[in-house]
Structure formats: C-alpha cells, structure tokens
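> Structure for the following, please:
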Amino acid sequence: MYKANLIAAALLIINGSGLADAGSGAGVAENLIAEQLQKMDTAIQITSIEPSAMPGLYEVMLASGGLLYADPGGQFFVQGQLYRADGDKGMVNLTEKRLNARRLALFSAVDAADMIVFKPDGEVKARVTVFTDVDCPYCRKLHQEVPKLNALGIEVDYLAFPRGGERSAAFAKMQSLWCAAPEQRQTGMTKLKNGEAIASLSCESPVLEQFELGKKVGVTGTPALLFPDGQLVPGYVPAARLAAMLGLAPQ
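Model prediction:
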C-alpha cells in the first residue's frame, strides 16, 4: 500500500540529520531502517530518520512529503498518524504537527514576489496559499470566490502547480503568466481561469520550482490550500467554510 504513495525518484537520499555514525546506537538504527527501505524499493527518497516522540519508534521523513514510523531494527513499518494523550488538549496529532512544521520550513524559502497575490481592499485578517492549475475546473471554481474571500479579509496567494508537469499545456500558460509584468499577473490569472488566452511569453520563471515545492509539501492535486499553520487542505473549499477554517466568521 505504501509504495504507491511514497515512490518519488530513482535514488535513496539521506540528508537533514543524515545517517549518524554506525558506532552509535541511533546510527545503527538509522542505517538498518534505511537499508531495509532500500531493499524494498530503491526509489524511496528519505529526507531524515530520527527518534520519534514515542520511545522505541523512529520517524522516517520522506521527500514526497509523507512520514513513516519504524522499529529500530527496520523490520516493522507503520504509515499512519501518531497521537499523544494530553490531559489538557486531549489527543494531539504528532504526525500532523511534524508535517506542518516541515511544510512551513519549505515554504519559508518562497519569495513573496514570486506569488500572485489577491489582497483585500481593507485589513488582511487571514491568508491562504493556493497551489493552482489554471486549467483545473475546481481551481477555476475557487477563483470565482476570490472576491468573496477578499471581502471577508482573506488574502489569496497563488503558487503554480501545473498537474501535468513542464510539458503540459497548463505549464506553458502559467509560464507566460509568471513571465508577465507583476501588475499584469492578477488580470492574466483571471483570464486564464476564465478560459481566455494571454500573450505567450518565455523567461526564467519560478513555475517549475513552485511545482517541485508543491510535491515536496505533499500536493497531489489542485487546488491545494496551505494554511498559515502549515496544514495542507486538498480540494475546493467554499468561501464561507474556508473563512470558518481560518477562524473568521462569514459576514
């Protein structure tokens, strides 16, 4: 089951904390876990392996944006959510907290000038980042609600995620969009989302970089909404519900 979700490339990559020296207890476990995963499929990319909050369980962060848990011997693997009982907060989802933190760390490298931003006229009460494909029907439906979101004080920041990759028609359109002058990008986004054409342009744009970022944070389809706390919400969300999810009462 896990292979369909976790395979991302052809090399095993260990970075971040990396594999520690095999002479230490932690290093031995990390090596064993990595070796077992590579035996099962060399295409699995590993970002880091480190002890989890649960004693005796290791956390395996994957380049695809997923997370596995393993025993120190690399014999048992679990794909799922790890919770901790907290007397005040109830059940705390440790898996989601780790993934949220990783998404925010990756997203922090994005230059604000590379996003296409739709701001409210007044106070910005909340922000949502949207990985979008201009040819995606539900992306177009969400874009129709951007005026409502802006009216509620929600800023919408767009990043490119052409689902078909760099050889797709959507990629070419979004390349032209991001190559346009900054003051033309809002209008261009709306035109493309309405099925209209814009001038064909070519430049060194951030479209492919944003597409790769989307894959790293776990985007598998569009639209995908990244919340300020790092939570990733897949799919179209109506304006009123989105406002509530961001802690705003619809007006």
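> Please count neighbours and contacts with C-alpha atoms only from this point.
OK.
> any idea how far Glu30 lies from Met61?
12 Å (C-alpha to C-alpha, to the nearest Å).
> Please give the structure of this sequence too, so both can be compared:
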Amino acid sequence: MQVRIWVHLKPLLLALALGSLMTTTMAETPQEAAVKKLIEPRLGDGVKVDAVTKTPYLGMFEVRVGKDIFYTDASAKYMFVGRILDAQSSRDFTKERMDEISKVKFTDLPLDLAMKSVKGNGKRVIAVFEDPNCGYCKKFRKTLQEVDNVTVYTFMYNILAPDSAVKSKNVWCSPNRDKSWDDWMLSGKLPATAPASCLTSPNEKVLSLGQSLGVSGTPTIIFADGSRIPGFIDATALEAKFASIK
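Purely as a prediction, here's the structure:
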C-alpha cells in the first residue's frame, strides 16, 4: 500500500527547507550519517543507500537508493513509501525531488548512438527513448509531426519484444535511418532486412545507457535542461514544456 503524507508549512520556511534539501553538494551531517548506517543493513543484502537527507517534514529523513526515494524516522525503525503533498496546494514535494534526482546532463548523452532529425531551425532539442513495438511511441511520433523548430535524437531502446532489436537493426542499417523509422512508426511500413555487411548496431550500448539513466519505459523524453517526461504527451503538452524551459 502506498502512503501519502499531507503536510502544510509556511511558504518562507518551506522554501528555505527545500532549498537545503535540493543542494546535493552539502556535506552529510552526523545525524544523517547515523540514519544511513542504521537503515542500510535493514534493506537487504546488496542494497546501497546513496544518500540520507533530513527533510522539513515531521522529522523524517529522505533515503535515496539509486533514483528511488523513501522516508524513515531518526531511529530508522519505520519506512514510509509514498508521496508527501502540501495539504492546501496539493504541491507534490516527492515528485519534485524525484524530478531533480532523475535529471540528465544532456551534453553527456552519447548522441552518436541516436538517430537525428531536424525540423525548421531545430533550436528546441529533445532526446527520446523509443521501442519499435511501442504503441505510445508511435502516437508520440505523430505528436512530433505537429511541432516545428525541433531537433530530435531518437535512441532505439529495445525492451518490449524479442523482435524489437531486429527491427531497430534493420532501421539502423538502412540508407535513411530517420525516414525508415518514421515509415515504420507512422505508416507501419517494415524496414528492409539489414544487409549481411551491416554488422554494427547500438542496441547493447543503448540498453546500458537507458538502464544507467533509469529509463524503465517508452517513450521517455529528455529535454535540454535535463528534465524528463516518461510516457506519451500530445503537441499542446510538448509546446507547454518547451515554453517552460528557460
């Protein structure tokens, strides 16, 4: 059962507390170190706690394991799994932290493993992880047909079916990768079988990349500011997201 904890803090106090929580370069306090030492062995063999941070909520501590977070008390006796929301505004503090933790440094992405397409001036840039057998990825391809002035880097992330990697390799080995991908995703036209001479495919490297970034489903859209949106969005939502990026 997932737990939601509703809290209300004065705006100034909350802003100061959250600012401290999101400053990842701060040294771990002795109390945080003590909680980490207590909670880690209680999570099972091989589980490594990356960070413990005291929160402004009810004396709880945020525990981060990879890209997941949960909460515990100072004695590490109880675990709270769920979301913390402001009772008056419904602001989701847990989601904000998850978004912060999952940010990607866009310039570090190995874009040579992706297909590149440019529409208009291409100033707005995204990377998207897609599987050739993903229905929502095909819907998102239609979304991309409705927007202009965008550069799209597509990582073929083959996680849904045994033949996903085969289809992706056929696309990768085609003379025009981007057209071949759109032909399949938008029109259902299968790419030609890859020639025997085409021995390269980024499949394994893209799988490793996606796993390292915590990409668990397709489509997953990564924006130039490092934020991400998992799942399908329509053109209106995509334009709104672009407008929100400073």
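> So between Glu30 and Met61 of structure 1, which is more surrounded?
For Glu30 of structure 1 versus Met61, the count of surrounding residues by other C-alpha atoms under 10 Å is larger for Glu30: 28 against 22.
> To which residue of structure 2 is the more buried one aligned?
Matched to structure 2 by TM-score structural alignment, Glu30 of structure 1 sits across from Lys36.
> same thing with Ala243 of structure 1?
Match for Ala243 of structure 1 (TM-score structural alignment): Glu239.
> count of neighbours near its match?
For Glu239 of structure 2, using other C-alpha under 10 Å, the count is 13.
> Checking it next. Helix, strand or coil?
Assigned with DSSP: H, G, I helix; E, B strand; the rest coil, Glu239 of structure 2 falls in the helix class.
> Residues that sit against both of Glu30 and Met61 of structure 1, list them.
Ile49 (C-alpha atoms under 8 Å, 6 or more residues apart in numbering).
> coming back round to it: for the match of Ala243 of structure 1, give me its contacts.
Counted by C-alpha under 8 Å, 6+ apart, Glu239 of structure 2 has contacts Val147.
> Quick check: the gap between it and Phe223 of structure 2.
In terms of C-alpha to C-alpha, Glu239 of structure 2 sits 12 Å off from Phe223 of structure 2.
> With Ser216 of structure 2 instead?
For Ser216 of structure 2 relative to Phe223 of structure 2 (C-alpha to C-alpha), the value is 17 Å.
> More neighbours: those two, which one.
Comparing Ser216 of structure 2 with Phe223 by neighbour count (other C-alpha under 10 Å), the higher total belongs to Phe223, at 21 against 12.
> counterpart of the more buried one in structure 1?
Using TM-score structural alignment, Phe223 of structure 2 pairs with Phe227 in structure 1.
> Am I right that its match is in contact with Phe107?
No. Here Phe227 of structure 1 does not reach Phe107: they are 11.0 Å apart, not a contact under C-alpha atoms under 8 Å.
> Relative to Phe155 of structure 2, how far out is Asp112 of structure 2?
Distance of Asp112 of structure 2 to Phe155 of structure 2, computed by C-alpha to C-alpha: 10 Å.
> Please, where are all the strands along structure 1?
46-51, 58-62, 67-70, 77-78, 83-86, 90-93, 116-118, 126-132, 154-160, 224-226, 232-234 (DSSP state E).
> With distance to Ala197 of structure 1 as added columns, please give those strands in CSV.
Below are those laid out as CSV (distance: least, C-alpha to C-alpha, whole Å):
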stretch, distance to Ala197 of structure 1
strand 46-51, 40
strand 58-62, 38
strand 67-70, 40
strand 77-78, 47
strand 83-86, 48
strand 90-93, 45
strand 116-118, 18
strand 126-132, 17
strand 154-160, 17
strand 224-226, 24
strand 232-234, 27
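> mind checking which of the ones you listed is nearest Thr187 of structure 1?
strand 116-118 (10.2 Å; C-alpha to C-alpha).
> mean per-residue distance, that closest one to structure 2?
After superposition onto structure 2, strand 116-118 of structure 1 sits on average 1.8 Å from its aligned residues (mean C-alpha distance after the TM-score superposition for structure 1).
> Quick check: longest helix in structure 1 by residues?
For structure 1, the helix that runs over the most residues, judged by DSSP state H, is helix 25-40.
> helices or strands next to that one in the packing?
strand 46-51 (3 or more C-alpha pairs under 8 Å, 6 or more residues apart in numbering; DSSP states H and E).
> how about a cut-off of 10 Å?
Packing contacts for helix 25-40 of structure 1, counted by 3 or more C-alpha pairs under 10 Å, 6 or more residues apart in numbering; DSSP states H and E, involve strand 46-51, strand 58-62, strand 67-70.
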